[in-house]
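Enquirer: heads up, no residue letters with this:
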């Protein structure tokens, strides 16, 4: 699609009303797994959602802004509740999901431009002073037609590429696991440790540099950065984490030192394992969890260090076939890299990379 070369700066307050939300303390909420209304917090992942309930205080169709830590912006299409330090931007124009994603992308890029952080919060005062650059018509108005067409085109492109990605293995034979064996994680591969059981809302953020891993299946499980606690050494990078509740079985390699919330197990390798091998095992942990475990009914807590097993390939001698796992994951990673290139939009001039924030 041909890009527009006409962009201009606009005051945020010319496009949105900047307001606060009513704070609802977490302890006053009756959370319901099947609730209709999200509880929005200052989390930088999962659209800011902590959980769901059957009550709300705020109307949807607005952008929410974290004014406590990094200033991350999300779009809330439905009515919602909010924690402290959640501001809202009420559009003065007709908002759609695609338009919202366009504005979210630009506003989140502004985080770096304006240097928002724990010590330089994205408060209502700062938001009212903020400017954003948008495509304009020949008369200098926001070019919503361009935004709509651009986003529709990007959505169509991404949907096609996602379909291509999901069909990566369509021409390959299904892996035969009949000759694989089951292994307990703690027997020879890992030391299985209970996580810290910390509450993210009670952590401090004066000099945040330690990853905080929760039970989310997104963003490697990392909910944000927190201060290091005196006399509490973070878990080492290279360990695997496993969500025992929430997104049960979500397993990730942690690339930085970290703390954890409750219901997170930490797998510390007993032997030297490559990242490719860890990726393979993490995938098998999630597969096993999807098949046999579920939230509230049969969670992993009682099983991870007792009878939980995963299927792994073996050599003719019946030993774990590490070479096979590495080769297989290397092949998958190559295929993933090739398809990721379809998701990348080169930034030229003032064209904005929208793909990373598209909601499909």
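Expert: Alright, I've got the coordinates. Just so we're clear, the structure is a prediction, and the values are computed from it rather than from any experiment.
Enquirer: CA atoms for contacts and neighbours, from now on please.
Expert: Will do.
Enquirer: Three-state assignment for the residue of the chain most remote from its centre, please.
Expert: The outermost residue of the chain, judged against the average C-alpha position, is residue 317 (40.7 Å), by C-alpha atoms, centre = their mean. Under DSSP: H, G, I helix; E, B strand; the rest coil, residue 317 falls in the coil class.
Enquirer: okay, now residue 181: neighbour count?
Expert: Residues near residue 181, counting by other C-alpha atoms under 10 Å, number 16.
Enquirer: Surely it and residue 314 touch.
Expert: Yes - under the criterion of C-alpha atoms under 8 Å, residue 181 lies in contact with residue 314, with a separation of 6.6 Å.
Enquirer: Next up, the contacts around the residue nearest to residue 117 when sequence neighbours are not counted.
Expert: Once flanking residues are discounted, residue 117 sits nearest to residue 70: 4.7 Å by C-alpha to C-alpha, 6 or more residues apart in numbering. Neighbour list for residue 70: 44, 111, 116, 117, 118, 121, 122 [criterion: C-alpha atoms under 8 Å, 6 or more residues apart in numbering].
Enquirer: okay, now the one to match up with it:
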């Protein structure tokens, strides 16, 4: 970091001295047609996709808003950086810098600071937003002469970006996801799947897996959930079912290389490592030595599809119900075709990760260029 945070001086500034709030001349979305290759973003109150609902071609000069400013929707009160000229919908405003110019990194710094104030802005009436905004104070880094240290703010965000890109690059290499080029075998199996030329067979889950109860139930209200230790798997559909980590008696760890199954939600995830569980979790262990992390994605998808006809939460799935549920799997010579499953999953992963890797490569090159020019 160009300057250590401990060395930075901070001062409070009123937002009204930093930004001027302007209302946007609103353009009703029913008055035009969105276009995928439109050159102008259409900003609305959505909190997704940088607040952009879609893109449009040039409409008129009257409603076109000048970019390189911050835009905010009057419901969620979330700020976004609009680098290009844009059009806007109802109940949106702009925050235009006073006495300085934004760039993408400086904008990201201010967005982080301003979005921490969202609850304050949400608690005020829309008609009072500008007044509340002007009087709200934020802490910013300053130089020895008391002026805002915009250079530090830009450098700080730039170095954070470089660190994130470095970590992402390392992650892609470690996981093997940096390679997105399909092998001839992957291309062949992907084509077979797309052309619906796969031979399928129905199997009962109980013929493929042992369905076991957990070794011990750990009540979330009675354990210390940590950021390290062994995974603590519950019925959540988020984060691979992992709520956090526990340091408990390892005698009660459930076996890894299994599938965790939430009994009243039918949420299921492959668990590579040994894990503790919360309430109503079943441990599904394969009877086949070929079962692994890669083909587990195929099994989980097939099982999820099979259970999708049930009404979630209406009842708890018992061991017998799980065992008797049927799934379709690809076969070869009337046996489960593990090779096909693994090759297909590998191909799908590469297809999915391709755009991410290409985007990351561009970001890595751009970030290295910025860092080397400091």
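Expert: Good, I have the coordinates. Bear in mind the structure is a predicted one, so any value in this text is a computation, not a measurement.
Enquirer: circling back: mind listing what the residue farthest from the centre of structure 1 touches?
Expert: Residue 317 of structure 1 is in contact with no residue at all, counting by C-alpha under 8 Å, 6+ apart.
Enquirer: coming back round to it: and whichever residue in structure 2 pairs up with the residue nearest to residue 117 of structure 1, how close does it get to residue 45 of structure 2?
Expert: With TM-score structural alignment as the matching criterion, the partner of residue 70 of structure 1 in structure 2 is residue 76. According to C-alpha to C-alpha, to the nearest Å, residue 76 of structure 2 stands 7 Å off from residue 45 of structure 2.
Enquirer: Could you give me the buried positions within stretch 22-33 of structure 2?
Expert: Of the residues in stretch 22-33 of structure 2, those scored as buried under the neighbour-count criterion (16 or more other C-alpha atoms under 10 Å) are 24, 25, 26, 27, 29.
Enquirer: And stretch 148-165 of structure 1, by the same measure?
Expert: Across stretch 148-165 of structure 1, burial judged by 16+ other C-alpha under 10 Å covers 150, 151, 154, 155, 158, 161, 162, 165.
Enquirer: which secondary structure element contains the fifth one?
Expert: Right, residue 158 of structure 1. Secondary-structure assignment from DSSP states H and E places residue 158 of structure 1 in helix 144-166.
Enquirer: what stretch of structure 2 does that helix fall on?
Expert: Residues 150-172 of structure 2 are where helix 144-166 of structure 1 lands when matched by TM-score structural alignment.
Enquirer: what's in contact with the matching stretch?
Expert: Outside stretch 150-172 of structure 2, the residues within contact range by C-alpha under 8 Å, 6+ apart are 1-3, 105-106, 108-109, 141, 178, 357, 360, 363-364, 367-368, 370-371.
Enquirer: If any of those are buried, give me the ChimeraX selection for them.
Expert: Here is the ChimeraX command that picks out the buried ones among those, judged by 16+ other C-alpha under 10 Å:
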select :105,106,108,109,141,178,357,360,364,367
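Enquirer: Tell me which residue of structure 1 matches up with residue 232 of structure 2.
Expert: In structure 1, no residue is equivalent to residue 232 of structure 2 according to TM-score structural alignment.
Enquirer: residue boundaries of the helices in structure 2?
Expert: In structure 2, the helices defined using DSSP state H lie at 15-18, 104-115, 118-122, 129-135, 150-175, 184-194, 205-208, 293-307, 319-324, 338-372.
Enquirer: in the fourth one, what counts as buried?
Expert: Just to be clear, that refers to helix 129-135 of structure 2. For helix 129-135 of structure 2, the neighbour count (16+ other C-alpha under 10 Å) marks 129, 130, 132, 133, 134 as buried.
Enquirer: nearest to residue 85 of structure 2, of the residues you listed?
Expert: Lowest distance from residue 85 of structure 2 to the buried residues of helix 129-135 of structure 2 (C-alpha to C-alpha) belongs to residue 130, with 22.4 Å.
Enquirer: what does that closest one align to in structure 1?
Expert: Correspondence of residue 130 of structure 2 to structure 1, assessed by TM-score structural alignment: residue 124.
Enquirer: and what of residue 320 of structure 2?
Expert: Under the alignment by TM-score structural alignment, residue 320 of structure 2 pairs with no residue in structure 1.
Enquirer: separation between residue 320 of structure 2 and residue 264 of structure 2?
Expert: On the measure of C-alpha to C-alpha, residue 320 of structure 2 and residue 264 of structure 2 end up 14 Å apart.
Enquirer: For residue 240 of structure 2, give me its contacts.
Expert: With the criterion set at C-alpha under 8 Å, 6+ apart, residue 240 of structure 2 makes contact with 269, 270.
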